[in-house]
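1. Have a look; sequence and predicted model below, questions after that.
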Amino acid sequence: MRKVKKVAAIIVATITLATATGCGSQNTSAPHIDSAKSLGVKVNETTQVKRVIALANGSAEIISALGFKSLIIGRDIASTDAELKSIPIVTSGHQVIPEKIIALQPDLVIIDRSTGPEVALATLRKSGINVITIPEAWTLTDIPAKISSIAAAIGAPRSGQVLMTQFAKKLPQQLHERKKVRIAFLYLRGGSAIYLVGGKQSGADSLIAAIGATDVGAAKFSQPFTAMTSELMVSLNPDLILVMSKGLESVGGVEGLVDLPGVAQTAAGKAKRIISVDDSLLLSFGPRTPDLITQLSNEVEKVSQR
């Protein structure tokens, strides 16, 4: 999925586990979070640009939340808020197609370090298009800087400040008081035989901490992702497993996930305590994140009672 230093880290960490079947029935379903409400502000402010292509991860969602959806003429595949449905995706997966972007005649193209390939970006710059790089966000504390950079790029700094203030107010602080649940975040791509356990800076660790739970992978590993093995899963023994929805589907649903090495021997596997979140939503780290955290906390509370 897209988003894990995460898109790049996942690609680098691609590992095949020959013992994993990735098969199984889909008779058991997992609670699924497929959408979240976005924050939004409206400030009387005139921007410096009129036509923006937002290619940085989730940047179109932030521009829309700032009140300037009308500026966006193209978006990245990761900006999936329903409000943006009418705006075309102008990348092939995560790859930039310069001819397609140049044809739209943008004033500004917003990218981040994950945007590429570099040769395509060089073509955009040579064509005279203003290309601005904004910082990525993989934790809750990264989001204000991302908002600020995007607001500055389009010439709407006051809107950015208002959105950052709203973001801080909407984060559900009280969730830190709940009893800790041990959660493992798994990145799964059954079709490619990729099975990874999230660690520190996977992105999911920030969300798990925000709901007052413990990320067992992050507690053990300093790197974002580690190959999943039977021994590792048994040693981590999570109470609950968090996955992306397409990843869960790729291994055959809940039953297929439980069939993966060591999962059935964990407390989560035995009770089939699994939660899936839409791929684009989970690591979007933007205006939908506060509502996602609230929903995730509620689902964890329900599932952990099993």
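-> It's in.
2. only C-alpha atoms for contact and neighbour calcs from this point on.
-> Fine.
3. Give me the next element, helix or strand, following whichever strand or helix holds residue 183.
-> If you go by DSSP states H and E, residue 183 is part of strand 182-189. Sequence order places strand 194-198 as the next helix or strand after strand 182-189, per DSSP H and E.
4. Tell me the gap between that next one and the middle of its chain.
-> How far strand 194-198 lies from its chain's middle: 15 Å, per Cα atoms, centre = their mean, to the nearest Å.
5. That strand - contacts with which helices or strands?
-> On a contact count with 3 or more Cα pairs under 8 Å, 6 or more residues apart in numbering; DSSP states H and E, strand 194-198 meets strand 182-189, helix 216-220, strand 225-227.
6. Out of the ones you listed, which is the most enclosed?
-> strand 182-189 (a mean of 25; mean count of other Cα atoms under 10 Å).
7. Show me what that one is packed up against.
-> strand 194-198, helix 204-210, strand 214-215, helix 216-220, strand 240-244, helix 245-250.
8. of the helices and strands packed on strand 194-198, which approaches residue 118 most closely?
-> Smallest distance to residue 118 across those (Cα to Cα): 25.1 Å, for strand 225-227.
9. What residues of the following helix or strand past that closest one count as buried?
-> Using DSSP H and E, the next helix or strand after strand 225-227 towards the C-terminus is helix 230-236. Using 16 or more other Cα atoms under 10 Å as the test for burial, helix 230-236 gives 230, 232-234, 236.
10. what sits up against helix 230-236?
-> 184, 216-217, 260-263, 265-266 (Cα atoms under 8 Å, 6 or more residues apart in numbering).
11. circling back: so which of the helices and strands packed on strand 194-198 is nearest residue 285?
-> Per Cα to Cα, nearest to residue 285 of those: strand 182-189, 16.3 Å.
12. Now do that closest one and strand 240-244, the angle between them.
-> 30 degrees (axes from the mean of the first three to the mean of the last three Cα atoms, to 10 degrees).
13. Measure how strand 182-189 sits relative to strand 194-198, angle-wise.
-> Using the same axes, to 10 degrees: strand 182-189 against strand 194-198 is 150 degrees.
14. roughly how far out does strand 182-189 sit from the chain middle?
-> That offset, for strand 182-189, works out to 13 Å (Cα atoms, centre = their mean).
15. Same question for stretch 295-306.
-> The answer for stretch 295-306 is 20 Å, by Cα atoms, centre = their mean.
16. buried residues in that stretch?
-> Applying 16+ other Cα under 10 Å to stretch 295-306 flags 295-297, 299-300, 303 as buried.
17. Structure two is appended below for comparative analysis:
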Amino acid sequence: MVRQSAVALLTAASLALAGCGAPAQQAAQTGSYAEIIDDNGRTVSLAEKPQRIVVTSASFLAPLYAVGGEVVGRPVTKSKVIPEAESAATIGPVYQIDAEKIIALTPDLVIINKGMNEKLIETLAANGIQSLVIEMKSYADVKREIGTFAALTGEQARGEELTAQMDADIAAVRASIPQEKKRIAIIHSTGQGLSVQLSGSIAGNIAEMLGWENTAADMPALDKNPDAAPYSMETLVAQNPDIIFVTSMGEEAEIRASMEAMFRESPAWQSVTAIREGRVYYLPQEMFLFSPGIEYPAAVRYMARLIYP
């Protein structure tokens, strides 16, 4: 929920454009510039429009700038940084954010990546710095946070236009491909091993948006990762998916070589339709490991075109 005294925020009608379960954001007269309930359930009241913003995830940059925001600090990252934010001060790698570097930038708001950087909240508060915890994984997350960022910048109309255009672009992709129920599996490869991605993962979310069936949908999730299930070659062979997507964390070329060797050397894998028909596709990390943010339509298009070139 977002409230702002200066400008009436997103109405119920405009939020209908965003869809996908985005929470209602209502206008109200309060004594502050904006009052926001973040993704940790905290109510954050901002007395004035934030002028010095620091983000702990590069995924927040493009959506924030798209609605008129800018940052003074950002993480060091392997993912693409939009040109407008390249000159911003760096605050350390996303997994090792340096609180002292943030404090030295004297921000009036720090936007924190949910599930990764919440440990910063207490230190920032002790130094009089407000924070918002944001999750930006699924497409619904992205649209919700565009609304939050638009409330911070006072550019609600731009936020509504952006989400409406994203919806239209994705609808156009879906309309351009056959409406058939592809059975897909998504294997995630890291240096620690393999897992199977569920609907809550980025690739799983996009496959679901395209109307395809994830063969792992009913598998129990890992204890520490609700978006993934344990890898089992026997289970995947029995599920016999039409298509296999591979996402990865690490050196993509090495992971691809390792996966192809695994498929090639196992008689069991050779019985799977996706392997037998050469329908194994490796998904780029910049779209399917890191949140594509406002590039979600491009990620949807990318996956669709792999199957329907």
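-> Yep, that arrived. Please read all numbers here as calculations on a predicted model, not as lab measurements.
18. one step back: take the buried residues of helix 230-236 of structure 1 and write them to a markdown table, including distance to residue 179 of structure 1.
-> Shown next, in a markdown table, are these (distance: Cα to Cα, whole Å):
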| residue | distance to residue 179 of structure 1 |
| --- | --- |
| 230 | 27 |
| 232 | 24 |
| 233 | 22 |
| 234 | 22 |
| 236 | 18 |
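19. All the helices of structure 2, in order from the start?
-> 12-18, 61-66, 99-104, 120-126, 139-153, 156-176, 202-209, 233-239, 252-265, 267-270, 273-276, 285-288, 296-307 (DSSP state H).
20. Which residue is the nearest non-sequential neighbour of residue 201 of structure 1?
-> residue 224 (5.1 Å; Cα to Cα, 6 or more residues apart in numbering).
21. who's in contact with the closest residue to residue 115 of structure 2 other than its chain neighbours?
-> Of all residues not flanking residue 115 of structure 2 in the chain, residue 135 sits nearest, at 7.9 Å (Cα to Cα, 6+ apart). By Cα under 8 Å, 6+ apart, residue 135 of structure 2 lies in contact with 39, 113-115, 141, 145.
22. Between these, which sits nearest residue 249 of structure 2?
-> Of all the contacts of residue 135 of structure 2, residue 249 of structure 2 sits closest to residue 115, with 17.4 Å by Cα to Cα.
23. Count the neighbours of residue 138 of structure 1 for me.
-> 23 (other Cα atoms under 10 Å).
24. wouldn't it be in contact with residue 202 here?
-> Yes - look at residue 138 of structure 1 against residue 202 with Cα atoms under 8 Å: they come within range, at 7.5 Å.
25. Now distance to residue 289 of structure 1 too, for the helices and strands packed on strand 182-189 of structure 1, in JSON lines please.
-> Output for those, formatted as JSON lines (distance: least, Cα to Cα, whole Å):
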{"stretch": "strand 194-198", "distance to residue 289 of structure 1": "19"}
{"stretch": "helix 204-210", "distance to residue 289 of structure 1": "9"}
{"stretch": "strand 214-215", "distance to residue 289 of structure 1": "18"}
{"stretch": "helix 216-220", "distance to residue 289 of structure 1": "20"}
{"stretch": "strand 240-244", "distance to residue 289 of structure 1": "15"}
{"stretch": "helix 245-250", "distance to residue 289 of structure 1": "17"}
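26. and of the ones you listed, who's closest to residue 285 of structure 1?
-> So among those, helix 204-210 is nearest, using Cα to Cα, at 9.4 Å.
27. average gap between that closest one and structure 2?
-> Aligned to structure 2 and superposed, helix 204-210 of structure 1 gives a mean residue distance of 1.4 Å (mean Cα distance after the TM-score superposition for structure 1).
28. okay, and that helix goes to which residues in structure 2?
-> Counting by TM-score structural alignment, helix 204-210 of structure 1 pairs with residues 203-209 of structure 2.
29. what does the matching stretch contact?
-> With Cα under 8 Å, 6+ apart, stretch 203-209 of structure 2 has contacts from 138-139, 186, 197-199, 213-214, 247, 288, 299-300, 303.
30. Go through these and give me the one with the most neighbours.
-> residue 197 (31 neighbours).
31. my read: that residue touches residue 221, true?
-> No - applying Cα under 8 Å, one finds residue 197 of structure 2 not in contact with residue 221, separated by 9.1 Å.
32. List the residues that are in contact with both of those two.
-> Counting by Cα under 8 Å, 6+ apart, the residues touching both residue 197 of structure 2 and residue 221 are 227-229.
33. Where do the strands of the stretch 1-150 of structure 2 begin and end?
-> 2-3, 34-37, 43-46, 53-55, 73-76, 89-93, 109-113, 131-134 (DSSP state E, counting those that start in this stretch).
34. okay, the second one sits on what stretch of structure 1?
-> This points to strand 34-37 of structure 2. Counting by TM-score structural alignment, strand 34-37 of structure 2 sits on no residues of structure 1.
35. on contacts alone, who are the packing partners of that strand?
-> strand 2-3, strand 43-46, helix 139-153.
36. May I see the buried residues of it?
-> 34-37.
37. Enumerate every residue touching residue 262 of structure 1.
-> 229-234.
38. Quick check: chain neighbours aside, which residue is closest to it?
-> Using Cα to Cα, 6+ apart, the nearest residue to residue 262 of structure 1 is residue 230, at 3.8 Å.
39. Distance of the counterpart of the one you found in structure 2 relative to residue 267 of structure 2?
-> Using TM-score structural alignment, the equivalent of residue 230 of structure 1 in structure 2 is residue 233. Between residue 233 of structure 2 and residue 267 of structure 2 the computed distance is 11 Å (Cα to Cα, to the nearest Å).
40. Adding distance to residue 170 of structure 2, write the helices and strands packed on strand 34-37 of structure 2 out as CSV.
-> Formatted as CSV, those follow (distance: least, Cα to Cα, whole Å):
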stretch, distance to residue 170 of structure 2
strand 2-3, 26
strand 43-46, 32
helix 139-153, 11
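41. from what I can see residue 240 of structure 2 touches residue 272, true?
-> Yes - with contact defined as Cα under 8 Å, residue 240 of structure 2 reaches residue 272; the gap is 5.2 Å.
42. ok so, going back, and residue 50 of structure 2, which of the helices of structure 2 is closest to it?
-> Closest to residue 50 of structure 2 of the helices of structure 2, according to Cα to Cα: helix 139-153, at 6.8 Å.
43. now residue 13 of structure 2: how far from residue 180 of structure 2?
-> For residue 13 of structure 2, the distance to residue 180 of structure 2 - Cα to Cα - is 32 Å.
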